[in-house]
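missing the sequence, but the structure's below:
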């Protein structure tokens, strides 16, 4: 199928499909005139790529995972790699939650200082 048909069938833009190709996530065959032709399995592959991007994975991480999902079935290696990504996201969520708590503390302190008329500058000494 041509790139326009793949875009229509997957909901991905032609531009996104070209980006996937640049990242080696999607490899079309080429006609003698250079036109892209995709096999039927590209529909599922694009669906998986889009799902992994939506989950926050980088193109490099997706590229590492795709060989473990080539036939549309999850392998142990794929599940292990997905669990690693989930753990990475959990750690990042924890860091962001801590940052938000610190920011809340600064906001609360500044708000209290505004109410009492005190300076927001830290004490020097």
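That came in fine, so what should we check first? These numbers were taken from a predicted model, which means no experiment stands behind them.

use CA for all of it now, contacts and neighbours both
Fine.

can you tell me the SS state at the residue nearest the centre of the chain?
Closest to where the C-alpha atoms of the chain average out (CA atoms, centre = their mean) is residue 56, at 2.6 Å. When classified by DSSP: H, G, I helix; E, B strand; the rest coil, residue 56 comes out as coil.

next, the one to line up against it:
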């Protein structure tokens, strides 16, 4: 299929599909006329890429996981090195969430104190 059809079937822009190709996430071949063509499983690969990006994974990690992915989700049981990478990424995300929660609490405290002064003054 060509890029327009893949874009239509996945809801992903042409530009983003080309970016996925540049990052080594999505493979393509070229016709003699220079048009990109994608394999029949490309829509599934694009869905996997989108899901992994939504999970917060960087493209360098996704590039390593995709060869293990078959169907809608990666099957990593036979890839302990990838499981370790995902555990490390999850730990980093959890740490960022803790920092965000602390930031939220500090800002909420400032707002509460300021608003309390405004109603008392």
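Structure's in. What do you need? The model shown is predicted, which means the values in this text are computed figures rather than measured ones.

hmm, back to that, ok, the residue nearest to the centre of the first structure - contacts?
Residue 56 of the first structure sits next to no residue when contact means CA atoms under 8 Å, 6 or more residues apart in numbering.

change it to 10 Å
Neighbouring residues of residue 56 of the first structure by CA atoms under 10 Å, 6 or more residues apart in numbering: 50, 85-86, 89.

if any of those are buried, put those into a ChimeraX selection.
Typed into ChimeraX, the line below selects the buried ones among the contacts of residue 56 of the first structure, using 16 or more other CA atoms under 10 Å:
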select :50,85
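
next step: the contacts of residue 56 of the first structure restricted to helices.
If you go by DSSP state H, the contacts of residue 56 of the first structure have 50, 85-86, 89 in helices.

got these as CSV, with distance to residue 42 of the first structure columns?
Listed next are those as CSV, based on distance: CA to CA, whole Å:
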residue, distance to residue 42 of the first structure
50, 12
85, 24
86, 26
89, 28
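
pretty sure residue 2 of the first structure contacts residue 17?
No: using CA atoms under 10 Å, residue 2 of the first structure makes no contact with residue 17, being 11.1 Å away.
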